[in-house]
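Enquirer: got a predicted structure plus its sequence, pasted below:
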Amino acid sequence: MAATKSLALAGLRLLKRLAKLLNSQGVLLALLSLAVFASFRYETFLTPLNLMNIMRQNSMLAIVALGMTVVILSGGIDLSVGSLVALGGVVAAMLARQGSFAAIVGGIASTTLLGVVNGLLVSRARLQPFVVTLFTASAARGLALSITEEKSVAVSSTASGLVWLGRGFIGWVPVPVLIVALLYFAAWFMLHRSRLGLHIFAIGNNEEASRLMGVNPNQVKLAVYTFSGLLSGLAGIILAGRLGAGQPVAAFGWETDAIAASVMGGTFLAGGQGSVFPTLVGVLLLGMMYNLLNLEGTITPWWQLVLRGGFLLLVVLFQQRIVHRG
């Protein structure tokens, strides 16, 4: 009798913990619900090949969304990430003839520099992040189109390392997926176990109060926009390696997807509250939605956009309701 009672209490505690987890993360509940639905409707959904494709195809967006989340936590926004992905991929492809090292360093350096420009204009010139990053997005996209003459740039066969970043495997795990895992764990540690992370949350909650506490908001803003630019360049070179070319029109609209993933993961657009792993769940939810619409096969691309937008709105509203209830 006592053993049965103990087992029942243990099961009840487990259910309470599960309920608490689901209540705190509406996006996780949406992801699990969608996965259950898809597993019954589509025979090929749960195959290892399909699940691995979802992770590989969305690894670049996951990297961009990570940088976006850190920027939003500081109270800012970065609308330039999509254009920086395209520019980083184009620069890497153009430098591929000089070898993988030059391509990788050049692609990341170009976008990191623009991230520094964003940070300086936001922190030193005190311009609104929306305006600054919108300007940078336009400039970076125009630069990518200009230097390529609006054409794709094939990645040279000499840059095998660049191609490996986009298409390679370590064991049975794709290299981009491993990169995403390492980056998210490192970012989580930085946000929750370092002084810089504490300062990011502080200025996101109340910049003036953080200044009175001895935090230098200018340095923090410069750091987060530089970090976002660096990650955009990394995503760009991985995308170029995966596609075998740098495309100046690549990553169009990725900034909205990155913001959507962050918000669905519970990151407040006002800053100061959120975390990185829920953002990753949001990215997987977006990727799963695309995958299911493709498996359906009867929905036109235009209606896919309509359905996707409506579903995202429902998830965000559900997430907001849970946050307010909390």
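Expert: Noted; the coordinates are in hand. Source: prediction; values computed, not measured. Numbering: from 1, shown residues only.

Enquirer: every contact and neighbour count from this point should use C-alpha atoms.
Expert: Will do.

Enquirer: list the contacts for residue 94?
Expert: Residues near residue 94 by C-alpha atoms under 8 Å, 6 or more residues apart in numbering: 103, 153, 154, 155, 246.

Enquirer: tell me the one among the residues you listed nearest to residue 268.
Expert: residue 246 (33.5 Å; C-alpha to C-alpha).

Enquirer: the closest one: neighbour count?
Expert: 31 (other C-alpha atoms under 10 Å).

Enquirer: for it, give me its contacts.
Expert: Contacts of residue 246 (C-alpha under 8 Å, 6+ apart): 86, 89-94, 152-155, 239-240.

Enquirer: how near is it to residue 324?
Expert: Counting by C-alpha to C-alpha, to the nearest Å, the gap from residue 246 to residue 324 is 43 Å.

Enquirer: can you tell me which of the contacts of residue 246 are in helices?
Expert: Among the contacts of residue 246, the members falling in helices (DSSP state H) are 86, 89, 90, 91, 92, 93, 94, 239, 240.

Enquirer: next, the one to line up against it:
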Amino acid sequence: MQNLLKQNGGLLALIVLFVFASLRYTGFLSEYNIESFLRYNAMFGLIALGMFFVIITGGIDLSVGSMAAFASVIAALMSPYGLLPAVLVPVLLCAVLGFLNGLVITRFKVMPFVVTLGMFLIARGLALIASGQQTVLLSSESGVGNLGQGDFLGFPIPAWMLFVAFALGTVFLIKAPYGRFALTIGGNEEAARLMGIPVEKVKLLVYSLSSALAGLAGVILATQFSAGQPNEGMGWELTAIAAVVVGGTLLTGGRGSVINTLVGVVLLGMIFTVLNFENGLGHININSYWQTVIRGLFLLVVVLLQSSGTRIKLNLNWKSA
């Protein structure tokens, strides 16, 4: 029972919250609310997916929020040239920056926290330089905005992109050698080296992937709000980390689930949707700043629970030995 709760605690919390919200708020299950929820949270889901692959190797990526802002500006600048350049150029540029993250981490043996914090500042600066420190409007003639605002088969396009990304991520983790290698590296990097696993190549891949997915989230941001926004993305890395950890992935690496990461994304999104509904009822008044505080406290509590569970397990193993 304890293992079941530990592995599926996020899903159980999501079910309880969903039932509560469905019964309490009349407009919670409306088509508009569901579509808005999926369309907006697709950005965080893509970033969380990239963060997941970084974390299972034992790393961290603090640059993803700035990457998304940078990509949104580049997407807006490329929008007059059509959909393909507006998507590919920012995603590829972010992938290159992510590759640089991985290169510095693997070649110079610098801690991921320090490297990605530096890239956080670099990407933010590039976004401000490229935009001239102002919002860049999306071209209205090219139809690029349909990517973020349009539907396909009655479903928001960003949501389709999210589900396809998570389906591919699941296949990659389970079936692809590099996916399994990432878990092994997070479990014990030295043992992975002795097994002949290409540790450096795997890390280069996951950091490039994380930045590329952040870039895709930035494209959705630009197309959804019809503008590239260099000051957006603040705190998105914390939201992504929280979603991954809530999904049961260890911050130390070596264990995690793509599907549970999606559960974490939906759970966090639903928590803030519920808070917004409560604001609308007038019972509470929690602005965006307090929501940031709640997000931070939520992450801290989950990490503490993880740490306590790991400590108890280690103590039990030591006593049994």
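Expert: Cool, got the structure. Since the structure is predicted, the reported quantities are computational estimates derived from the model, not experimental observations.

Enquirer: so what number do they get for TM-score?
Expert: TM-score for the superposed chains, counting by TM-score structural alignment, normalised by the length of the second structure: 0.90, backed by 308 aligned residues with a C-alpha RMSD of 2.0 Å.

Enquirer: let's see if you can find the most crowded of the contacts of residue 94 of the first structure.
Expert: With neighbours taken as other C-alpha under 10 Å, the top of these is residue 246, carrying 31 neighbours.

Enquirer: for the counterpart of that one in the second structure, which non-adjacent residue is closest in space?
Expert: In the second structure, the residue paired with residue 246 of the first structure is residue 228, using TM-score structural alignment. Distance criterion C-alpha to C-alpha, 6 or more residues apart in numbering; nearest residue to residue 228 of the second structure, sequence neighbours excluded, is residue 73 at 4.0 Å.

Enquirer: residues in contact with the residue nearest in space to the middle of the second structure?
Expert: With distances taken as C-alpha atoms, centre = their mean, the residue of the second structure nearest its centroid is residue 48 (1.8 Å). Residues near residue 48 of the second structure by C-alpha under 8 Å, 6+ apart: 239, 240, 241, 243, 244, 261, 265.

Enquirer: skipping its backbone neighbours, what lies nearest the fourth one in space?
Expert: Take residue 243 of the second structure and drop its neighbours on the chain: the residue closest to it by C-alpha to C-alpha, 6+ apart is residue 264, 4.3 Å away.

Enquirer: what does the fifth one give?
Expert: Across the structure, with C-alpha to C-alpha, 6+ apart as the measure, the residue nearest residue 244 of the second structure apart from its sequence neighbours is residue 261 (4.9 Å).

Enquirer: how about that neighbour, secondary structure?
Expert: helix (DSSP: H, G, I helix; E, B strand; the rest coil).

Enquirer: can you tell me how far the equivalent of it over in the first structure sits from residue 265 of the first structure?
Expert: Residue pairing (TM-score structural alignment): residue 261 of the second structure is matched to residue 279 of the first structure. Here residue 279 of the first structure is placed at a distance of 5 Å from residue 265 of the first structure (C-alpha to C-alpha).

Enquirer: equivalent analysis for residue 130 of the first structure, please.
Expert: 21 Å.

Enquirer: the two - which one has more neighbours?
Expert: The residue with more neighbours, out of residue 130 of the first structure and residue 265, is residue 265; 28 against 14, by other C-alpha under 10 Å.

Enquirer: show me where the stretch 1-150 of the second structure has its helices.
Expert: 2-24, 31-55, 64-78, 83-107, 112-131, 146-149 (DSSP state H, counting those that start in this stretch).

Enquirer: out of those helices, nearest to residue 170 of the second structure?
Expert: helix 31-55 (9.9 Å).

Enquirer: what about the closest one, distance to the chain center?
Expert: From the chain centre to the centre of helix 31-55 of the second structure is a distance of 7 Å (C-alpha atoms, centre = their mean, to the nearest Å).

Enquirer: what angle do it and helix 64-78 make?
Expert: Following axes from the mean of the first three to the mean of the last three C-alpha atoms, to 10 degrees, one obtains 120 degrees for the angle between helix 31-55 of the second structure and helix 64-78.

Enquirer: could you list the buried residues of helix 31-55 of the second structure?
Expert: 35, 37-55 (16 or more other C-alpha atoms under 10 Å).

Enquirer: now that helix: which residue numbers in the first structure?
Expert: Going by TM-score structural alignment, helix 31-55 of the second structure lines up with residues 48-72 of the first structure.

Enquirer: got the contact list for the counterpart of the residue nearest to residue 228 of the second structure in the first structure?
Expert: Using TM-score structural alignment, the partner of residue 73 of the second structure in the first structure is residue 90. When contacts are counted by C-alpha under 8 Å, 6+ apart, residue 90 of the first structure touches 107, 144, 148, 152, 153, 236, 240, 245, 246, 247, 248.

Enquirer: turn these into a markdown table, including distance to residue 7 of the first structure.
Expert: Output for the contacts of residue 90 of the first structure, formatted as a markdown table (distance: C-alpha to C-alpha, whole Å):
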| residue | distance to residue 7 of the first structure |
| --- | --- |
| 107 | 57 |
| 144 | 62 |
| 148 | 66 |
| 152 | 62 |
| 153 | 63 |
| 236 | 52 |
| 240 | 54 |
| 245 | 58 |
| 246 | 58 |
| 247 | 58 |
| 248 | 60 |
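
Enquirer: residues contacting residue 80 of the second structure?
Expert: When the contact criterion is C-alpha under 8 Å, 6+ apart, the partners of residue 80 of the second structure are 138, 139, 141, 142.

Enquirer: strands of the stretch 101-250 of the second structure, start to end?
Expert: Ranges of strands in the stretch 101-250 of the second structure, per DSSP state E, counting those that start in this stretch, are 136-137, 151-152, 155-156, 227-228.
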